[in-house]
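> Give me a 3D structure for the following:
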Amino acid sequence: MSPRPARSAPRSRLLTWLTAVGAITALALGCPGTSVAADRPNPPVSADVPAPAAFLRGTLQPDVSPPGANDWKCRPTAAHPRPVVLLHATWTNAHMNWSGLSPLLKRAGYCVFAPNYGGQPGVPFKGSQHIPDSARDIARYVDRVLDATGARQVDLVGHSQGGGVLPRWYLRFEGGTNPANPAKNKVRRFIGLAPSNHGAGASGLGNLSTALGLNSTVSLVLGQAYADQMPGSRVNTTLDRDGDTQPGVDYTTIVTRYDEVVTPYHNQFLKAGPGATVRNILLQEICPQDLSEHISIAYDSNALQLVRNTLDPAHAKPVRCRLSAPLIGG
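Down below sits the predicted model:
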């Protein structure tokens, strides 16, 4: 899909915005680092952690696992035979992203694993490196989970990059699937919350930086994952060339119409290819009053119930459509 240059927004305004964002992010990131899949001992499983508290602790202790995750002695049950691997978004970490869903799944009886990737230990904002490099790290991490648990397959749940181009690259190019024999796939279900499929237009700013040829420059500060997720990037065109899906995988996207990062929001939807199934869910078609946007969807109880229903459709429960607000969820 060819990006369309914006018809307004002066170049000087864009450069001012990029400079401000770059300065703030540079302070947070330091510099893009190597991927890490290491994890600290998981905190006790308790009540779900609110988004502000998770963000604060994830900033102060960026390598601590979310509650309930990374118990390497966990063994899957007959009721939940596949471990669930949670993949965080760009410029976050596992604790920030998954302190709501991880304890929810752990209490439901799942073995839950949540790696950090694409950033140095001790740096809060990870997921910034080149997406194919991160996909190789996720491949090694999934193999580690399979070896530790004795499971044959995992289910993936991801947010933004972690629900979009990163796992899609892993599934296609880094051994997550076996097109010649899908029964040997390492992944059965793949659920993307606000996934960064087909280009993150960022409410026009991403399209504009693409049109002006600034993505490489911005990525010097924000990390290569920025350019990789822009419309028309090499990562996106490579992934889209042979279709969205891999045989033998059940795909689900859970999308909010208020997404301000992966825009237009329907860019997040997938189209099923041979041997795959796709369910594209627009959150507001189920809960019209849901106000979650790109960030808060990971702490939206309505979206998280849809995740649970997708992981275990035989025991799906109705979504109660609770109030969920921008930035904090609910």
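> rest of the way, CA atoms for contacts and neighbours
OK.
> quick one, helices of this protein?
Taking DSSP state H, the helices of the chain run over residues 11-29, 51-60, 94-98, 101-107, 131-149, 165-173, 205-211, 215-222, 224-228, 234-241, 283-286, 301-311.
> Another sequence for comparison is provided below:
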Amino acid sequence: MRTTVAGIVAGVLAFGLIGVGPAAADQARYPVPYGPAGIAAAAAAELAHPYSDPPGANNWSCRPTAAHPRPVVLAHGASANMTENWQTIAPLLANTGYCVFALTYGVPAGTPFPFDQIGGRNVMETSAADLSAFVDRVLAATGAGKVDIVGHSEGSLMPDYYVKFLGGAAKVDHYVALTPLWHGTDTAGLANVYVLARMFGLGPVVDTVVGGAFPSALQFLAGSAFLQKLDNGSPAVPGVSYTTVITKYDEAVVPYTSGILDAPNSTNVVLQDLCPQDFGGHGMVAFDPNATQVVLNALDPAHARPVECSFVPLAP
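You can find the predicted model right below:
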């Protein structure tokens, strides 16, 4: 997820800095901005305080409670970082009583500022190893036996490599995936273009150009070797509870149904089936009040609350 300044300004001008959603209960410790206000907060935090922890996150003295015994680890999307991706969900979870932790992953070593703010670029196998080390640090600090994971975009897919191949299945309980692409994407026909390029012997050129700038990008494409390995049998790993949150207006995951995970331990939620007036796109889901209630319900199903549908504007 990467939101342009122009998009932020347009959203703010069109809809105002109004946080919609279950705000009264969520303001106990940290403000929780929703919708365009959340996107604006993300931009402001990134500009004023790059590298900063999202509100409520990375309190390494936090100890899980009986009500919320598992820390929540947040994994951002491609081209994003922890600062901008979690200005809504991190404070919401902290206010609700969770120990919340977030990392920025996938930045090639030696990348200078400001380009080091563009995360999720390393191949996902490398990022999954980074996530593994981070989860171990969280478990050691909190004394918990397992974590829950909430991921957005690439962060909804990359952690499954950790779960499936790097021992994460024993350390992850709930896995909430926002705008996932379990079966890849064919945005603007790029997956087919890449197939044609390889047919005509241009695959190495594409690999060199794209791989040099954004090594993980080709892994997102439908049919990639990475996705084939992850999908061997099923992406879903027994013993882990998956919840996927999908929007029909996803401009980055094409078709949006790529986010459906067909497995007995997976619950698939299409936002528009719950709330027809939710027009949020790929990036907006991380700030969407309807999606955030789904997240809370997935993490604590015993205390699930109905989603009180809020209007969410059409925005990427």
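> re earlier: Throw the helices of structure 1 into a markdown table and include distance to V261 of structure 1 and mean neighbour count, thanks.
Formatted as a markdown table, the helices of structure 1 follow (distance: least, C-alpha to C-alpha, whole Å; neighbours: other C-alpha atoms under 10 Å):
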| stretch | distance to V261 of structure 1 | mean neighbour count |
| --- | --- | --- |
| helix 11-29 | 14 | 14 |
| helix 51-60 | 18 | 18 |
| helix 94-98 | 16 | 30 |
| helix 101-107 | 21 | 22 |
| helix 131-149 | 17 | 19 |
| helix 165-173 | 14 | 23 |
| helix 205-211 | 9 | 22 |
| helix 215-222 | 15 | 20 |
| helix 224-228 | 12 | 25 |
| helix 234-241 | 16 | 16 |
| helix 283-286 | 16 | 16 |
| helix 301-311 | 17 | 21 |
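> so which of those comes closest to W72 of structure 1?
Nearest of these to W72 of structure 1, taken as C-alpha to C-alpha: helix 131-149 at 6.4 Å.
> Have a look at how far, on average, the closest one is from structure 2.
Compared with structure 2 after fitting, helix 131-149 of structure 1 deviates on average by 0.3 Å (mean C-alpha distance after the TM-score superposition for structure 1).
> Once you drop chain neighbours, what's closest to P81 of structure 1?
Distances taken as C-alpha to C-alpha, 6 or more residues apart in numbering put A151 closest to P81 of structure 1, at 7.0 Å, once the chain neighbours are dropped.
> mind putting the helices of structure 1 in CSV, distance to G122 of structure 1 included?
Output for these, formatted as CSV (distance: least, C-alpha to C-alpha, whole Å):
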stretch, distance to G122 of structure 1
helix 11-29, 10
helix 51-60, 9
helix 94-98, 13
helix 101-107, 21
helix 131-149, 18
helix 165-173, 22
helix 205-211, 29
helix 215-222, 17
helix 224-228, 19
helix 234-241, 28
helix 283-286, 35
helix 301-311, 28
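> Select, out of those, the one closest to H159 of structure 1.
helix 94-98 (8.0 Å).
> Can you check which part of structure 2 the closest one sits on?
On structure 2, the counterpart of helix 94-98 of structure 1 by TM-score structural alignment is residues 82-86.
> Stretch 68-75 of structure 1 now?
Alignment note (TM-score structural alignment): stretch 68-75 of structure 1 is matched to residues 56-63 of structure 2.
> Looking at the helices of structure 1, which is nearest to G248 of structure 1?
Closest to G248 of structure 1 of the helices of structure 1 is helix 165-173 (C-alpha to C-alpha; 10.8 Å).
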